[in-house]
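[1] Give me coordinates for this.
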Amino acid sequence: MSELIKNSAAVLAAKLAAGEVSAVEVTQAHLDRIADVDGDVNAFLHVNTEEALAVAAGVDKSRAAGEQLHALAGVPIAVKDLIVTVGQPTTAGSKILEGWHSPYDATVVKKLRAARMPILGKTNLDEFAMGSSTEHSAFGPTRNPWDLDRIPGGSGGGSAAAVAAFEAPLALGTDTGGSIRQPGAVTGTVGVKPTYGGVSRYGAIAMASSLDQIGPVSRSVLDSALLHEVIGGHDPFDSTSLPDPVGSLVEAAKRGDVKGLRIGVVKELGGEGYQPGVQARFAEALELLRGAGAEIVEVSCPNFEHALGAYYLIMPSEASSNLAKFDGVRYGLRVLPEDGPMTIERVMGATRAAGFGDEVKRRIILGTYALSAGYYDAYYGSAQKVRTLIQRDFDAAFAQADVLISPTAPTTAFKLGEKLDDPLAMYLNDVATIPANMAGVPGLSLPGGLAEEDGLPVGVQLLAPAREDARLYRVGAVLESLLEEKWGGPLLAQAPVLGGSR
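    All right, here's what the predicted structure looks like:
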């Protein structure tokens, strides 16, 4: 195993700029790592070897010629297979799109290409991002590098596992109810959900359009800030894109000071149902922040208790609408009925029966029911009213605190298959992350340590007001530094090479 793959994106960028290593060497080292371990991890659905090496060679040539390059030029990255890319298949983890190639790049992919970052490939996910464990992929589950018998979180478990297994220094994910942050928590990585509209969603296959958000996955807060600055900013192709400039997130991550900041502990995001080891690590993080000069205050957000129920009405309703285009007629899989008349309705039924997995079918049925005549006001309309109350809770909380803090997930990674037959238990994994999506505020998860019960990673979540992503990076970088000083290095340095046995 090359030592290069253990370097952060920031360190790799510095080595490349100094000429200590070539982009081809860095990219090849990560491709070799994928070849060595991904048969066990299953983080990648497609590996983009030829193009990645060609981009890296071009970066080396330009650098040798003295051209001015982006700071991350030559630093490789993986992309969640929900984000469309020219030249690589985009499947959304579903049989219904198996082998499909997009005719255009997502805006975030265009920005990666403009920065000349080699794209290593597309990462695994729960089908159409519907899941909390990456067990609902049509192409097999991804495994947690800490313990291959456990889940890597979801829906973006492939991106988090790729970064945790040193297969990629950076990755892109999408977060609808915690799908970047929750995998970050259980794999010991950093995951960020930007402010809604702060990063373009153009080219991300939509599950729930009012909740989805693309964001960075990395092994450090600084690395996430570097990637966030690449992909952020206004996009005229996305009608929900904010006009704001992306801001100096890297500078915020380097500021290194929380003195005088008020950090609010959310009363409703803790206590009963949270694993003792999760609560212990969270309490330690609070003490470290208090010791660094932050003021710790308790805030109450009473409507957060209803966030999970409201989310699981809004999200499937929007998903049922967004997935209506997968009809077996325009693109993707087409299955013809075996007998009877060849009508569009029957072709659609046969295609969806074969192409969609159980979880996708479950959510389409739930969403269609919630939107149906006679039930719209009782279910979808009522859930939107709860959403407004959650937004008001955030407003009240941020009047008392500069940032909010909570555990990212109530437990560490559970075993593969443990909750597949209990969808409600699976949905509870997102109880702490969902409120941020309901309100559109930014959230960041960083490693908080290992739980005593099982030696698996715990995540700490930070939340900031909308458009104040820089606060997350400022506080997150300080807490990360304090924790690593306590541990004697990054959390992933304590991980087994691959974790557990198969």
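[2] From now on I want contacts and neighbour counts done on CA atoms only, so please keep to that.
    OK.
[3] For the spatially most central residue of the chain, give me its contacts.
    Within the chain, one residue has its C-alpha closest to the average C-alpha position: by CA atoms, centre = their mean, that is residue 180, at 1.9 Å. For residue 180, the contact set (CA atoms under 8 Å, 6 or more residues apart in numbering) comprises 154-156, 160, 173-174, 191-193, 215-217.
[4] Next one: it from residue 33, what distance?
    Taking CA to CA, to the nearest Å as the criterion, residue 180 is separated from residue 33 by 23 Å.
[5] same question, residue 468
    36 Å.
[6] and if you look at residue 335?
    38 Å.
[7] And residue 56, by the same measure?
    The span separating residue 56 from residue 33 equals 17 Å under the rule CA to CA.
[8] So which of those two has more stuff around it?
    The neighbour count for residue 56 versus residue 33, taken as other CA atoms under 10 Å, is higher for residue 56 (27 against 19).
[9] wouldn't the more buried one be in contact with residue 24 here?
    Yes: counting by CA atoms under 8 Å, a contact exists between residue 56 and residue 24, whose distance comes to 5.0 Å.
[10] any residues in contact with both of the two?
    Between them, residue 56 and residue 24 share these contacting residues under CA under 8 Å, 6+ apart: residue 74.
[11] Looking at the contacts of residue 180, which is nearest residue 369?
    For those, the minimum distance to residue 369 (CA to CA) is 23.6 Å, reached by residue 155.
[12] Look up how far residue 446 lies from the closest one.
    Residue 155 sits 17 Å away from residue 446, going by CA to CA.
[13] Quick one: the strands in this protein, in order.
    Assigned strands in the chain, in chain order: 44-47, 77-80, 119-123, 171-174, 190-193, 214-218, 262-266, 295-299, 403-407, 443-450, 457-463 (criterion: DSSP state E).
[14] contact partners of the third one?
    Counting contacts by CA under 8 Å, 6+ apart, the residues outside strand 119-123 that touch it are 27, 31, 43-49, 51-52, 76-81, 88, 90, 156, 158-159, 162, 168.
[15] at 7 Å what do you get?
    Counting by CA atoms under 7 Å, 6 or more residues apart in numbering, strand 119-123 makes contact with 43-49, 52, 76-81, 158-159, all of which sit outside it.
[16] Likewise for the fifth one?
    Identification of contacts with strand 190-193 by CA under 7 Å, 6+ apart yields 175, 180-181, 184, 213-221, 442-447.
[17] Got a PyMOL select line for the buried ones in these?
    With 16 or more other CA atoms under 10 Å as the burial test, the buried ones among the contacts of strand 190-193 are selected in PyMOL as follows:
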select buried, resi 175+180+181+184+213+214+215+216+217+218+219+220+221+442+443+444+445+446+447
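[18] Next up, the contacts around residue 162.
    Residue 162 makes contacts with 43, 168, as judged by CA under 7 Å, 6+ apart.
[19] one more to line up against the first:
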Amino acid sequence: MNANELTIAEARDALAGGELSAVDLTMACLTAIDAGTPLNAFVHATPEIALDQARAADARRGADAGALNGIPLGIKDLFCTKGVASQAASNILKGFKPEYESTVTSKLFEAGAVMLGKLNMDEFAMGSSNETSCYGDAVNPWKVDDRRLTPGGSSGGSAAAVAADLCLGATGTDTGGSIRQPAAFTGIVGIKPTYGRVSRWGIVAFASSLDQAGPMTKSVRDAAILLGAMAGHDPKDSTSADIPVPDFEAALTGDIRGKKIGIPREYRMDGMPAEIEALWARGREMLADAGAEIVDISLPHTKYALPAYYVIAPAEASSNLARYDGVRYGHRARLGQGDGIVDMYEKTRAEGFGKEVQRRVMIGTYVLSAGFYDAYYNRARKVRALIKRDFDEAFAAGVDAILTPATPSSAFGLGEMAEADPVAMYLNDVFTVTVNLAGLPGISVPVGVDAKGLPLGLQLIGRPWDEAGLLNHAHVLERAAGFVEKPRKWW
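    The predicted structure follows:
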């Protein structure tokens, strides 16, 4: 096994035991990144920074070393990294190199992590297939025919990089499923923590009441280790919760006897593929075999989640993206004689924003406009409150976690859906957006493959602030499923 194929937990033990140096581990990943160019996962490689950090990790090995000392990670292009291009995969931020470090990357570096570079994503995190990026499509390392498959989105580069062993783990962000859907499409683990568990400071904003950063890893144990380093209160983020961060790894006892797992009847969608239905049934059996009690529950407002999400998220995006005007940083359009400031705004945004971002900004501006604010935005906020209440009632009735499919299908071909029908693309988020609207933690675990041989995931949804319990349920599911398949190397 090459060093880059190790899990974070395995590499940590090998580094601590002196069987491996951080420099060797980092070099193995950098070599894999060079070979992985066809995947288009890494868009800004930082080998010099990585090797400097690896040498520093080797120098401080021992009792004082952090939880991630010497562990090479990929960072989604949405996280601001000091002196390193942070474009959110948008032409409007071309050339932008922040003068500051996001709280998440600061915490990872404090824990001793090594940054291999920045990862591809959908522009401003708007997309479910990584096809809206200014860097071009990221490609799923899984391949079953002559098509190039999507790794999912918006954290598609993160998912592809982890699945292809280009890094040991990666950061992602999740606004409506952007960690969990790509994790399911690539056969890895991805957790979206409770809203407020991880600081959003220094992460380029899409929809501020929904965005949450989280880890994308090769195993549930790795997710627990990485989340422990990312989480914590941050006074620079007013939505960050001042709640102690438990030892998530220590919570992985593998014992869920007597726990109640809810199965929401509303997640049985019309036309759901038989393979997804069968996988869900298998998941229920695996958790029941581990001693959990399976109960049917109702989340009656689920059917309104997608419409509510696609009002609230674009509304917040139109507000957040108003700052990209060509005045202070990023791209500025060339102006003709006689052009005024309004012309500069219009030309800059027309050139800098891609089609999907323009579409969502226009939807958002429309639903916030004077005549439609109550009809759309306010109504969507009320529906959001009802969706959250559904979950609150289920948890109040004693449910410990909720099991659902992660995605309505396995990975589809690049180009098959994006241009044809943007609304059909939005349906990829059908099982995931409720979790963001309610601010809950959710995790995708790879459980099997479909008839074509492509990975499929199941989603577990946890109580607010109970990532520890959620990770333990996921650990049990992962162990029972025994998913060990890896993509065959074609790149």
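[20] farthest pair in the contacts of strand 119-123 of the first structure?
    Spanning the widest gap among those are 52 and 158, at 18.6 Å by CA to CA.
[21] These two - which one has more neighbours?
    In this view residue 52 of the first structure and residue 158 are compared by other CA under 10 Å, and residue 158 has more residues nearby, 35 against 25.
[22] Pull up the gap between that one and residue 121 of the first structure, please.
    11 Å.
[23] Quick check: neighbours shared by the two?
    Common contacts of residue 158 of the first structure and residue 121, defined by CA under 7 Å, 6+ apart, comprise residue 44.
[24] and residue 346 of the first structure, how many neighbours does it have?
    If we define neighbours as other CA under 10 Å, then residue 346 of the first structure has 18 of them.
[25] Not counting sequence-adjacent ones, nearest residue to it?
    Using CA to CA, 6 or more residues apart in numbering and skipping residues adjacent in sequence, the residue nearest residue 346 of the first structure is residue 337, 6.4 Å away.
[26] what sits against the one you found?
    When the contact criterion is CA under 7 Å, 6+ apart, the partners of residue 337 of the first structure are 346-347, 350.
[27] need these in TSV with distance to residue 17 of the first structure, can you?
    Converted to TSV, those look like this (distance: CA to CA, whole Å):
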residue	distance to residue 17 of the first structure
346	58
347	55
350	54
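[28] related to what we said a few turns ago, which position in the second structure pairs with the residue nearest to the centre of the first structure?
    Taking TM-score structural alignment, residue 180 of the first structure has residue 179 as its aligned residue in the second structure.
[29] next one: residue 419 of the first structure
    Counting by TM-score structural alignment, residue 419 of the first structure corresponds to residue 417 in the second structure.
[30] Find the nearest non-adjacent residue to that match, please.
    The spatial neighbour of residue 417 of the second structure that comes closest, neighbours along the chain excluded (CA to CA, 6+ apart), is residue 425 at 6.3 Å.
[31] isn't that neighbour right up against residue 416?
    No: taking CA atoms under 7 Å as the contact criterion, residue 425 of the second structure and residue 416 are not neighbours in contact, 9.8 Å apart.
[32] So for those two, which sits in the more crowded spot?
    Just comparing residue 425 of the second structure and residue 416: by other CA under 10 Å the higher neighbour count belongs to residue 425, 16 against 12.
[33] Quick one: which of the contacts of strand 119-123 of the first structure is the most crowded by neighbours?
    For the contacts of strand 119-123 of the first structure, neighbours were counted by other CA under 10 Å; the highest total belongs to residue 159, with 37 neighbours.
[34] so how far is residue 484 of the first structure from that one?
    In this structure, residue 159 of the first structure and residue 484 of the first structure are 23 Å apart, going by CA to CA.
[35] sorry, back to before: now for the strands of the first structure, which one comes closest to residue 274 of the first structure?
    Closest among these, once you apply CA to CA, is strand 403-407, at 8.7 Å.
[36] how much does that closest one stray from the second structure?
    In this overlay with the second structure, the average offset of strand 403-407 of the first structure from its partner residues is 0.4 Å by mean CA distance after the TM-score superposition for the first structure.
[37] The second structure: matching residues for that strand?
    Mapping strand 403-407 of the first structure onto the second structure (TM-score structural alignment) gives residues 401-405.
[38] which residues are contacting the matching stretch?
    The list of residues contacting stretch 401-405 of the second structure from outside it, by CA under 7 Å, 6+ apart, reads 260-263, 267, 276, 280, 431, 457-463, 470.
[39] go on, stretch 301-311 of the second structure?
    Outside of stretch 301-311 of the second structure, the residues that reach it under the criterion CA under 7 Å, 6+ apart are 266, 364, 367, 376-377, 380, 383-384, 386-387, 430, 433-434.
[40] try it again with 8 Å
    For stretch 301-311 of the second structure, contacts defined as CA under 8 Å, 6+ apart pick out 176, 266-267, 363-364, 367, 376-377, 380-381, 383-384, 386-387, 390, 427, 429-430, 433-434, 437.
[41] For ChimeraX, what selects the buried ones among those?
    Here the buried members of the contacts of stretch 301-311 of the second structure are turned into a ChimeraX selection, burial being counted by 16+ other CA under 10 Å:
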select :176,267,363,364,367,376,377,380,381,383,384,386,387,390,429,430,433,434,437
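[42] which ones among the contacts of stretch 301-311 of the second structure are found in helices?
    When the contacts of stretch 301-311 of the second structure are checked against helices using DSSP state H, the ones located there are 363-364, 367, 380-381, 383-384, 386-387, 390, 433-434, 437.
[43] Pull the most distant pair out of the residues you listed.
    The largest separation in these, counting by CA to CA, is between 363 and 390 at 27.3 Å.
[44] got a list of what the aligned partner of residue 48 of the first structure in the second structure touches?
    Residue correspondence to the second structure (TM-score structural alignment): residue 48 of the first structure is matched to residue 46. Residue 46 of the second structure makes contact with 115-118 under the criterion CA under 8 Å, 6+ apart.
[45] again, only using 7 Å
    Residues in contact with residue 46 of the second structure, defined by CA under 7 Å, 6+ apart, are 116-117.
[46] again, but for residue 257 of the first structure
    Shown in contact with residue 257 of the first structure (CA under 7 Å, 6+ apart): residue 478.
[47] And residue 464 of the first structure, by the same measure?
    Contact partners of residue 464 of the first structure, counting by CA under 7 Å, 6+ apart, are 402-404, 441-443, 471-472.
[48] out of the residues you listed, which is most surrounded?
    Using other CA under 10 Å as the neighbour criterion, residue 443 leads the contacts of residue 464 of the first structure with 31 neighbours.
[49] From what I see, that residue and residue 462 are in contact.
    Yes: with contact defined as CA under 7 Å, residue 443 of the first structure reaches residue 462; the gap is 5.6 Å.
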